[in-house]
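S.K.: Coordinates for the following, if possible.
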Amino acid sequence: MIAPVQLVDLIIEARWVVPVDPAGVVLENHAVLVNDGRITALLPQEAAAARFSARSYKRLDQHVLIPGLVNLHTHAAMSLLRGLADDLPLMAWLQQHIWPAEAQHVSEQFVHDGTLLACAEMLRAGITCFNDMYFFPGAAAEAARASGIRAAIGLIAVDFPSSYATDADDYLAKGIAVRDRLLDEPLLSFCLAPHAPYTVSDRSLGKVLTLAEQVELPIHVHLHETVQEIDDSLKRFGMRPIERFRRLGLLSPALIAVHAVHLDACEIELLARHGCSVAHCPSSNLKLASGIAPIAELFGKGINIGLGTDGAASNNRLDLLQEMRLTALLAKEKSGRADAINAHQVLYMATLGGARALGLEANIGSISVGKAADLCAISVNDVALAPCYDPVSHLTYAVGREHVSEVWVAGRIRVENGQLVENNETGLIKLALLWQNKIRP
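M.R.: As a prediction, this is how the structure comes out:
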């Protein structure tokens, strides 16, 4: 007896499928089946054709299909400040240029428009989920929702006033209100986002920890980014920031330590022992001369690592494929070992590592049955990419975001043939130019 053919929403056939989990696997001539926004099967193309039919088909004969990339750290709205004050040290860049510009211009509309621009850039680069940290998180959430991208919205907290809130209590209260209002949005999740050790007091960090435990949210914070941050902490608190966080009870699997550039052996052990994650942002670290994070050592201790772009003001591009290449190359140079980090491990960081840090690994980060169909197709049909012996090596060392051809979020196509399906790119460029004319010094 012949089994009836089952109807699904979408069948994607690809030359290569890299599911990420299990690790190191590359499947040739396989199909991913999607129904109701979720992956229902991953099997050889012949088996898929025999058992299933679809309302829609996508054949990717010269492509690598991977999970959608997860940008573990960014300030999306800062796309409107891209290139505003380049080639400066971090604190001079912040104190003399970025913070004054933010004080003058940041508003709910600024955040909405800047995040719209960032979402378009990220989707075209294969990023299907981003972890944000910025003012007016409700406006960022609305822009992400309008763009059809998955977002972990950071509920920022700092001790100084802004156009958004007056003090840390006000920031947190407004952030939790945003989270409560949007809790049922399927593409949104939330993080508590105290900005940095030097902008948040012990009292405020304590309140962040209490809230994180009450509502079970990750804590997303800049940590050990620069030597100056550590020196200032020694002068002010008599200890390095990670030790201060340990004493406050903040080191846990909920903590996402952004940058984590300047770490000694004991601090690496602390992060490993407490199950913390690290958001590695190599381009931003290099551009601001913050340093090179010890990624090989962190990885060797079993610390979960995800990759981030940081904001477009300090990168200046939201391109996780570029971060993958830099991660591999810098880890080799920093450790003195060419085999320190391999291409499969870097791809894990850019997908499942980021998902795990956000507590989303059961839903995204790999091409696995039951997970959301957040997918990215990358074409290798380019003279600059020929020949292709190893598609995962190509992903890490050869391809660029211009090779991203299709992107799906929860089974819905957002990029097709390299172009946004729904966002009006011309309109976004005009919007950015309007803001440029306001902000131009």
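S.K.: from here on, contacts and neighbour counts on C-alpha atoms
M.R.: Noted.
S.K.: which residues of the stretch 151-300 of the chain fall in strands?
M.R.: 188-194, 219-223, 255-259, 277-280 (DSSP state E, counting those that start in this stretch).
S.K.: Among these, show me which one is buried the most.
M.R.: strand 277-280 (a mean of 31; mean count of other Cα atoms under 10 Å).
S.K.: Now for residue 82, how many residues are close by?
M.R.: The local packing of residue 82 (other Cα atoms under 10 Å) involves 17 other residues.
S.K.: What's the separation between it and residue 307?
M.R.: According to Cα to Cα, to the nearest Å, residue 82 stands 20 Å off from residue 307.
S.K.: doesn't residue 319 make contact with residue 122?
M.R.: Yes - counting by Cα atoms under 8 Å, residue 122 does reach residue 319; the two are 6.9 Å apart.
S.K.: Also this sequence, please, to line up against the first:
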Amino acid sequence: MNLIIHNVTVFTNDDQNTVLENQAVAVKGARIEAVGTPAALKKKYKGFRQFDGEGRLLMPGLINAHMHFYGTFARGLSLPKPPRNFHEILRFLWWRLDTSLDLDAVYYSALVPAIGAVKHGVTAVIDHHASPNAVDGSLDRIEEALAQVGLRAVLCYEVSDRNGEEVRFRGLAENDRYIRKCQAAKEQNPDHLFDGMIGLHASFTLDEETLDEAAALSRSLDRGCHIHLLEDMVDARLTEQKYGADVVERLLQYGILGPQSIAAHGIHLDQVQMDALAYSDTMIVHNPQSNMNNAVGRADIFGLLKRGLPVGLGTDGMSPDVRPDLRTGYLLHKLALRNPNLGWEEFQKILLKNNPLIYRRVTGQPVGRIEPGYLADLILVDYFPPTPLTGENFWGHFLFGIVDAPVDTTIINGEIVMEHGQLPQVDEAAVAAEARKVAAKVWERFYA
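M.R.: Below you'll find the model as predicted:
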């Protein structure tokens, strides 16, 4: 699509947080072609569709750097008995739910939050999927759901030894197949919406042979791994009991961590482990709402950032919208450390700078800025500032205003996927109705 978006205030998200009043952005195909005055762009690009932003804020779309789409079917689900700790949360809820999914459930559990992502200004997601009884083709079904909405994503299948050798083998094969599929698609179109990583659960459910095979696959495909790291001390305790090793040392030794890999959580890292991660340049993703919900602790994001690690922000399946996690994380650390001055610069960097950096590092795609050559992943926000808005104070507007503002229009890869709050390609009520039918079958298997 060729488009001129005019009558907008533009937040470019460049290094200076430049804010441009009453400007316009020209989009040609999937990329941003130019930024300038409305008169100049209308004169230069006469055949482009003109889209009146009506004074709204135009900014790069947001990125959710760690998500579990399949958690959708946990909504409203009651557990047979209350869990006493994180390991029991895994056993009583997540490991029973993922084994209850079939391919239809995989599809609808992705489609529902994909709609929610687009409606809340999230234009790209890095997902981590598990469905041990429906492994083969599961990533294709997620892609099919996201493509219906137009959402950009990196997908992976969670490999683990907890469901036996055959499921482990199928999980590795699914990652291999899907990554190769995406690589072939990107050779034809570098702006292709989808890419893949090698998904792994956590050290305490991964045997040596599995880590060897995952590392070999990572090297052969030149793709990093996406793994949970020390979300709870059960990871450290069972890794020591089963393998006689430190979690971080073990994963580094096998080549699982590194500059192309994402480690989610990192709550129980000590100083030595953080130093080792910094040396490896592994990407870390903070998930504060989920961590609070599971009562597993608080990651030392300040220690990680001081070491130069690229720390991003995800939701861990709590919501497709990353903005609630942004505010939650910002407040969590201030309260926990009893310091009202913490987090201002750090969370701005994590969400606005590091999440795009992580996505660019994983995929090679230029996302996260409004400037020529970048992908046109843009959101038009119903935010009309009641006080002066500048590059110097943008974060204050974001944290205490934009975070609550409705998203009017979402553009991904140069295509308008939501216009004035409507997704023309999706019947939301029909999707929800079908999802309820599928969920009923999932729940029947869950309780069996």
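S.K.: if we can go back for a sec, for the strands of the stretch 151-300 of the first structure, give me a markdown table that also has distance to residue 47 of the first structure.
M.R.: As requested, these are exported to a markdown table (distance: least, Cα to Cα, whole Å):
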| stretch | distance to residue 47 of the first structure |
| --- | --- |
| strand 188-194 | 35 |
| strand 219-223 | 43 |
| strand 255-259 | 41 |
| strand 277-280 | 39 |
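S.K.: so where's the longest strand in the first structure?
M.R.: strand 52-67 (DSSP state E).
S.K.: name the helices or strands packed onto that strand?
M.R.: Counting contacts by 3 or more Cα pairs under 8 Å, 6 or more residues apart in numbering; DSSP states H and E, strand 52-67 of the first structure packs against strand 6-17, strand 375-379.
S.K.: and the angle for that strand with strand 375-379?
M.R.: 80 degrees (axes from the mean of the first three to the mean of the last three Cα atoms, to 10 degrees).
S.K.: what span of the second structure lines up against the helix or strand that strand 52-67 of the first structure is followed by?
M.R.: Downstream of strand 52-67 of the first structure, the first helix or strand assigned by DSSP states H and E is strand 69-74. Aligned by TM-score structural alignment, strand 69-74 of the first structure falls on residues 62-67 of the second structure.
S.K.: what about the matching stretch, how far off from the first structure?
M.R.: Using mean Cα distance after the TM-score superposition for the first structure, stretch 62-67 of the second structure ends up 1.2 Å from its aligned counterpart in the first structure, as a mean over the superposed pairs.
S.K.: how far is that stretch from where the chain is centred?
M.R.: The chain centroid and the centroid of stretch 62-67 of the second structure are separated by 2 Å, computed with Cα atoms, centre = their mean, to the nearest Å.
S.K.: The counterpart of residue 323 of the second structure in the first structure sits in which helix or strand?
M.R.: Correspondence of residue 323 of the second structure to the first structure, assessed by TM-score structural alignment: residue 321. Per DSSP H and E: residue 321 of the first structure is located in helix 320-335.
S.K.: on contacts alone, who are the packing partners of that helix?
M.R.: Against helix 320-335 of the first structure (3+ Cα pairs under 8 Å, 6+ apart) you get helix 282-287, helix 295-300, strand 304-307, helix 343-348, helix 391-397.
S.K.: The longest one: average distance to aligned residues in the second structure?
M.R.: This points to helix 391-397 of the first structure. Looks like 2.8 Å for helix 391-397 of the first structure (mean Cα distance after the TM-score superposition for the first structure).
S.K.: Need the contact partners of that helix.
M.R.: Helix 391-397 of the first structure has contacts (Cα atoms under 8 Å, 6 or more residues apart in numbering) with 16, 18, 64, 321, 324-325, 328, 343-344, 346-347, 385, 388.
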